[in-house]
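[1] With the sequence up front, the predicted model follows.
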Amino acid sequence: MANHVSRSRLRPLERAIETTLAGLVIYGLIVVLLIAGLLLPPISLGERLLAWDYERVSAQEGKVITLEDGAQLAILPEGVQGRTRIKFSIVPRSDFLEGSVGSDLLAGAENIPPWLVMKSPFYRIQFKGDVPPNRVVLSLPLPGDVNPLRTIDLYSWDGDTWVWLPHVIPPGDATVESNLNFLPASAVVMQTKPLQPSVSADLAPASTVPEQARDTIVEINSQGLYLDADGEIRGDLGALLRPDQSTTYIVIPTLRNWEEGGVVRSDLIDNMLIDPAARERHIQRIVELVVRNAYPGVDIDYRGFSPELKEDFSLFIHQLADALHQNQKLLSVRLEMPVQISAESWNTGIYDWTSIGMAADIVKIPVPTDMRAYEPGGQMDALLSWAVGEVNRYKIQLLISARSIEQMQDGTRHQIPYVDALAPFSRVNIEGGSTVVNPGQQVTFSLETLQQSTGIQFDPTSGIYWFAYVDPNGQQRTVWIENAASVARKLQYVAEYNLRGVAVQNLLGEDNDAQIWEVMRKFINLVIPPVENQFAVVWTVQDDAGGVIAQEKSDITAPRYAWTAPQQGGQYLIAAAISSDGGNSTAARSSVQVLVATPTPVPTPTPLPTPTPPPKSKPKPKPQRSEQPAPAQAAQAAPPPAQGNLPFDYGIQVDPRGNKAANIAHIQALGFRWVKLQMPWKEVEPEPGNYQWGMWDDVIGAYAGAGIKVLLSIPKAPRWARPPNSDMSVEGPPADPNTLANFLSQVASRYNGRVQAIEVWNEQNLWYEGGGAPMPPDQYVAMLRAAYQAIKAVNPGMIVVSGAPTPAGDVAGKAIDDINYLNAMYAAGLKDVSDAIGAHPSGYNCPVDADWRTVQDPSATSFRGPFDNRHHSWCFRGTMEGYRNVMLANGDGAKTIWPTEFGWAVSGNPHPGYEYARDNTYEEQAQWIVQAYQMAKSWGWVGTMFLWNLDYGVTAAGTELAAFSLLTPSGPVPAYAALANMPK
């Protein structure tokens, strides 16, 4: 009975379950569970359906994917972790460059650096899964039009930037291969172009920089700092070079664990690498060193550590690079010569070249000491063909030396100074042996060692001069002479392989071949002419007072000099020096002293004395009491005197909010060394004492870190500093000049060593920069005086440029004629409160070399100002020469004019007020800008010139600013190439 009741109670439930709606619910739940099971691991059906065209890669077998053109992507099994699917596809080069393959790749096409040319298709690599594989081998076919192969590189677009990939081009194979420990997002074969080379040189402690280096050397590595125990640094910072603001080079100190003539302290570096705390302390000390002393970076030269610490050294370099880069500083690393083990492979010993090259900004690699390496196709070519696949070529500097190489009889080699290399030729020998000769006697001198040697030989295949001789101990020595010819041969490799440049040891502070400097100067513009040395012996005779009484040259193959002793007796010095340029300069001087006998004089009668009257006595004057001198008054401190004669140089203005990396590359490609940035005061100090430095630290740090000098133009007072009832619709000056002076003091102090010049205000003779009316000249000079004193108080070396007026005529309430304005500035004391005079010599549609008083151009139909309403302000020359005349009239001719803006606009649809741009062509713009630089340089009274502008055509496209820009969204205008090719 009980069972019957229980079952009857369940029947309603069974009937409910059997209803249609409930069944649907249950079936629906079943379907959901089935779908979830399919979507979740291990089946992951959704992912498989969405990645239907992705190749599945197993950890057991890996995967090799081959495309129709032969490109291969190999995923090695040991690099696979978890679920992995790969899609390897090809995007035709034309489609990629035209931007027709989707917005995700458009940025890659638009941001190809100007020094790279895309040669292959765009090989795209896409990944789905857990962890990207970390053992990848990529092989791409070489396009048929790549030549020469030594300039080919492999790059990857990662979505933000183009990244260089290590690679190798197997001999005899038409492919380029890359063995990677990560999966790149893409791969492209690029042809590289040369950039303006960088030249650095070492400088010993407490040494001075020779004058020849100032227009040649880009970076000086000051020596004298060393690794110490526990990661500390030792050395005399006071003995390191401190550049002034007029120098054209940057100073980056070198840190070493060895000293000249001393042992390598491998114990110190081993201990530092082993101990994480010591390593971290050392990195901290290096960062403190460069930041506190405003160095652009540091140069690491560590040797001899344990081979077991190879990975630890690479880790140290990566950690140091990260710490320096966070402070916008550079890392340079010196490596040692690798050992060649086959035609295509090298043993790098304790250094992991690829790892170090990925982290460092500059990698300095030594060159072979065997001169046979420099024959075409020799060891040097083999080294560089391999090296540019290990390290990005644009980071590589060849580490060469100005010293010669001497090889001993046992085959060992060592470096010797240039004068020591030539010394065996310059030992003077007196034929006959006697060092005492009679007046009128002919004496013959010769160079004894030269006749016992091979003589100086030239090897045309390596471009190197050499000689061999037997020393007094009977040992044969061979000397390869390092001179202008051999240096030029090494520089050719920089041009042939598109390397960063050279680092020259022993160039500063030693007597080297004087022609090296001329070779280096031309090399800056990638001009490397062949050097033909003309070896000669220069004979010089000096009397005992040091005066030169005779000089003669003889051929080095016949080094003899016949000298006739003079009638006047005494000591004479006969010196011989070797010259490699036909006698213009000499080295390796030696000498011998000769005594010319004095003949015995014939006796003559002694003359009798003539009596003379005794002198009359004179009274002695009485001594007078002298007055005590009044104590001198202590002089009051004054600001440093204004700097004069600041040298000519090349600059350009950029948008501070533009692409820093791209702009730096463009400036370097142009061969320019200065950048102008306008820093509006109101943006940096919107409230009193509330400084917004963030963006400016980043921007200034980037350009300074790249070795580019910075001019800041600082106008536009913030609202709080303006006078009451100011017209805030226009920019204007402060009510109190001291508020600007305080701000500029903060700027000059904060950016000491990173900013080299400040321009105080901008176009103050116009209403929209003067607060609604032109700023009175005396008011401006009062503001400049306060600014000048404040800047110099914290940074005496900072160059202060007076604010440039705009070229204009007198327009009531709107503008003051700029030449009249400049005259009034001088009347108010401009001369004593400026280091350079700012100018904005506009070009309008007036040719660069035209005289504003006579210029004519019937073809100018859009704007007739320069031709129908004559005024100096229409023409570049009119402004520049007008300012120069004002400066001369005010006794300020020793200063230079700094054109902080100049240029010619081009536009087919100009903005109102810029109609003249329609009359100019891009070809005229290119020609006139180049001529302006050349003309100004030849004048001799122009300092740094800043072209307006580089990149506003990109950052402000469509505005009137874009008409002056070298860059446009579609690429550079013709003036860009003209300036890049312009000799500097």
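    Okay, I see it.
[2] Going by C-alpha atoms from here, please, whenever you check contacts or count neighbours.
    Fine.
[3] report the longest helix in this structure, please.
    helix 20-39 (DSSP state H).
[4] Counting by contacts, list what whichever helix or strand comes after that helix packs against.
    Moving toward the C-terminus from helix 20-39, the first helix or strand encountered (DSSP states H and E) is helix 45-50. For helix 45-50, the packing partners by 3 or more C-alpha pairs under 8 Å, 6 or more residues apart in numbering; DSSP states H and E come out as helix 20-39.
[5] Report all helices and strands that the helix it packs on contacts.
    Packed next to helix 20-39, using 3+ C-alpha pairs under 8 Å, 6+ apart, are helix 45-50.
[6] Which SSE is immediately downstream of the helix it packs on?
    In N-to-C order, the element after helix 45-50 by DSSP H and E is strand 55-57.
[7] A further structure is provided below for comparison with the first:
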Amino acid sequence: MIRPGPRRGYAGGAVQRSAFSDGRRPSPVRFVVLAVIAIAVIAVGVLIWFFFGRSPGECTDAYCEATASEIDIPSDFDLHSRLFERNPNAEPLPDGFDLQITIPLEVPTMDGRGLSFYGYNAESQIWEPVASAALDEIGERATGIFADPPRFLAVFRRLNEGRQVVAYLAPGDTLHPTAALLATVVHTLDFTPAPDGSLRGQPSPRPPTTALHYPVISASAEIDGTVPSVDNILSTGADRTNHVQQILQRVAAHRLSGIDIAYLDLRADHRTSFTLFISELAEGLHSQGKTLTLTLPAPLKAIDRIDEGAYDWAALGESADLIKIAPVRDQSTYRLHMPEVLDHITSLVDPGKVILTITPYASEKSGDGIRPLTLAEAMTVASKLAIRSESLVAGSDVQIVGVNIDRDEGLSGLRWQAETATVAFTYKLNGGRTVWLENSFSAGFKLEFVSVFNLGGLAVEDSSDNDFLGNIWIAVEPFVASGQPVLQQPSHSHLLPQWKVTAGSLVGGDRGLVTWQTPLEAGSYIVTLTLSDGVERFESRIVLALPPAETEEPEEAP
């Protein structure tokens, strides 16, 4: 607990080199107000105000050191500075201006990973990230820029053995409770690019979590019209620069701490233009103390090389603060190709910047391509029921089959695929299909790559509190706590189909087909098939109406 105590003068405010600064180290009792007047800051530079303590024994600066406040410091944070409190008697911040503050660190560090300014939110009673912490050249001070300065302020490093935990979230969705606790970055999927270079969409409210919030600008073949928009944007230098300015304007207008660019499915001939776009955007964001992260598709493994396509990983790694590898859905080659892909990426980019994305979505591969499915959708396919017997009467044998798991028809049934490290099944539809399920077992084997290649952390494609998705957080939580993945596979018995009926008896069933020896009494009966991916259980039911058995009328005696 930090208890109230006397305030001393706040050692804030190093001056950044600018038209108003000669670059010399400032006085330790100085802080700076940095003008961010709508869009004008992008073009006309920075306006700076100085405030100084007015007497040696009394703090008159905007923030004062406080041995202050009955506020818990979370156990998963390391406090790197003293606690500072907003001075209620300090001169107010002018409208349209942000506050730039530099504070000394208790222990010098050159490791900026996970280091941020946090403010205490009295309403939610949690510490929230309010600005990135930019270290000086010797790691003794951290500087941040604040649109809405909080009452209490400090520099924390989040203690996270698994490094970054990035959570993607659709607008309006609620974070999974475990994601709310573990996430270090939340990406809300808020924006898409328009053909004229502007942005469509509005930023989501910041989720109630200690994580940093960087909205995403998304473009992909799955989002109608967005890839052609990016084609237009990257076609000329003027269009590219206009798009950069549009993004910087929106970041400033919405007072965002950073932005994520997720422009997927680009043509290879955009490689140079996309690299220049990211370089220009990074320069503009970093000059404002903002963060740029990227979501990129994984390079493809060709016969004799790794094909990066439109994405120059080496150059992009120089510009971006973090790069997330988008989910790879084809599990038939994932474990075969991913080691070579990651070896290539980490030879070009600092591994600490590289984030591997895992997904709670199942994948279905067919001759038409690969599509994502929720776990519930996949298990609905697996548990489809049908009646194979021609007659359905009381006192007879009736065959009931799981159509898509019937091993007697050459299907695999639900099984653990060692070569893909997933629970999978095959079924017949338009030439045959394979479905790979994602759950805590498969996620553990993917997280192994984060450890082996010493990556900067993991991302979860959809971090919503959605019961229909695979619960991969069961694997993420111990990985974050220990830095080591849990490598287990489900019990074979848990993957076998389980059958039950309200009356009569059942014979067989392990191979996907069961024989129901029906009762003698007519009526309606329920047959239930239960399937499991090794973690969750799913039921499919069929209601069967049994008519009475036909009996032969006795012949009358002559």
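    Yes, it's here. No experiment lies behind these values; they were computed from the predicted model shown.
[8] TM value for the aligned chains?
    The TM-score (TM-score structural alignment, normalised by the length of the second structure) is 0.60; 393 aligned residues with a C-alpha RMSD of 3.9 Å.
[9] re earlier: which residue numbers in the second structure go with the longest helix of the first structure?
    Under TM-score structural alignment, helix 20-39 of the first structure corresponds to no residues of the second structure.
[10] list the buried ones in that helix?
    With burial defined by 16 or more other C-alpha atoms under 10 Å, not one residue of helix 20-39 of the first structure is counted as buried.
[11] ditto for stretch 257-273 of the first structure
    Using 16+ other C-alpha under 10 Å as the test for burial, stretch 257-273 of the first structure gives 257-258, 264-266, 268-273.
[12] Helices along the second structure, start to end?
    Assigned helices in the second structure, in chain order: 40-44, 177-182, 226-233, 237-253, 271-287, 313-319, 331-348, 375-382, 440-452, 473-482 (criterion: DSSP H).
[13] nearest spatial neighbour of the aligned partner of residue 211 of the first structure in the second structure, skipping sequence neighbours?
    Residue 211 of the first structure maps onto residue 177 in the second structure, with residues paired by TM-score structural alignment. Nearest non-adjacent residue to residue 177 of the second structure, counting by C-alpha to C-alpha, 6 or more residues apart in numbering: residue 465, 7.0 Å away.
[14] is it true that the one you found touches residue 175?
    Yes. Counting by C-alpha atoms under 8 Å, residue 175 is a contact partner of residue 465 of the second structure at 5.4 Å.
[15] Would you mind finding the match for residue 531 of the first structure in the second structure?
    Per TM-score structural alignment, residue 531 of the first structure is aligned with residue 488.
[16] who are the neighbours in contact with that match?
    441, 444 (C-alpha atoms under 8 Å, 6 or more residues apart in numbering).
[17] Roughly how far does it sit from residue 532 of the second structure?
    16 Å (C-alpha to C-alpha, to the nearest Å).
[18] returning to what we had before: my read: the match of residue 211 of the first structure touches residue 467, true?
    No. In this structure, residue 177 of the second structure is not within contact of residue 467 by C-alpha under 8 Å, at 11.9 Å.
[19] okay, now the residue nearest to residue 177 of the second structure: neighbour count?
    17 (other C-alpha atoms under 10 Å).
[20] residue ranges for the strands of the stretch 101-250 of the second structure, please.
    115-121, 126-132, 134-135, 141-146, 152-158, 164-169, 185-188, 192-193, 199-200, 212-213, 216-219 (DSSP state E, counting those that start in this stretch).
[21] Make JSON lines from those and add distance to residue 86 of the second structure to it.
    Listed next are the strands of the stretch 101-250 of the second structure as JSON lines, based on distance: least, C-alpha to C-alpha, whole Å:
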{"stretch": "strand 115-121", "distance to residue 86 of the second structure": "11"}
{"stretch": "strand 126-132", "distance to residue 86 of the second structure": "14"}
{"stretch": "strand 134-135", "distance to residue 86 of the second structure": "21"}
{"stretch": "strand 141-146", "distance to residue 86 of the second structure": "12"}
{"stretch": "strand 152-158", "distance to residue 86 of the second structure": "6"}
{"stretch": "strand 164-169", "distance to residue 86 of the second structure": "30"}
{"stretch": "strand 185-188", "distance to residue 86 of the second structure": "26"}
{"stretch": "strand 192-193", "distance to residue 86 of the second structure": "37"}
{"stretch": "strand 199-200", "distance to residue 86 of the second structure": "35"}
{"stretch": "strand 212-213", "distance to residue 86 of the second structure": "22"}
{"stretch": "strand 216-219", "distance to residue 86 of the second structure": "32"}
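[22] Minimum distance to residue 375 of the second structure: which of these has it?
    strand 164-169 (17.6 Å; C-alpha to C-alpha).
[23] Of all the strands of the stretch 101-250 of the second structure, which one comes closest to residue 413 of the second structure?
    So among these, strand 164-169 is nearest, using C-alpha to C-alpha, at 32.1 Å.
[24] what's the angle between the closest one and strand 152-158?
    If you take axes from the mean of the first three to the mean of the last three C-alpha atoms, to 10 degrees, strand 164-169 of the second structure sits at 110 degrees to strand 152-158.
[25] ok and strand 164-169 of the second structure relative to helix 473-482, angle-wise?
    Relative orientation of strand 164-169 of the second structure and helix 473-482, computed by the same axes, to 10 degrees: 150 degrees.
[26] Superposed on the first structure, what's the mean shift for strand 164-169 of the second structure?
    Using mean C-alpha distance after the TM-score superposition for the first structure, strand 164-169 of the second structure ends up 2.5 Å from its aligned counterpart in the first structure, as a mean over the superposed pairs.
[27] picking up where we left off before, residue 476 of the second structure: which of the strands of the stretch 101-250 of the second structure is closest?
    strand 164-169 (8.8 Å).
[28] Which secondary structure elements does the closest one sit against?
    Using 3+ C-alpha pairs under 8 Å, 6+ apart as the contact test, the elements touching strand 164-169 of the second structure are strand 185-188, strand 457-460.
[29] Alright, that wraps it up for me.
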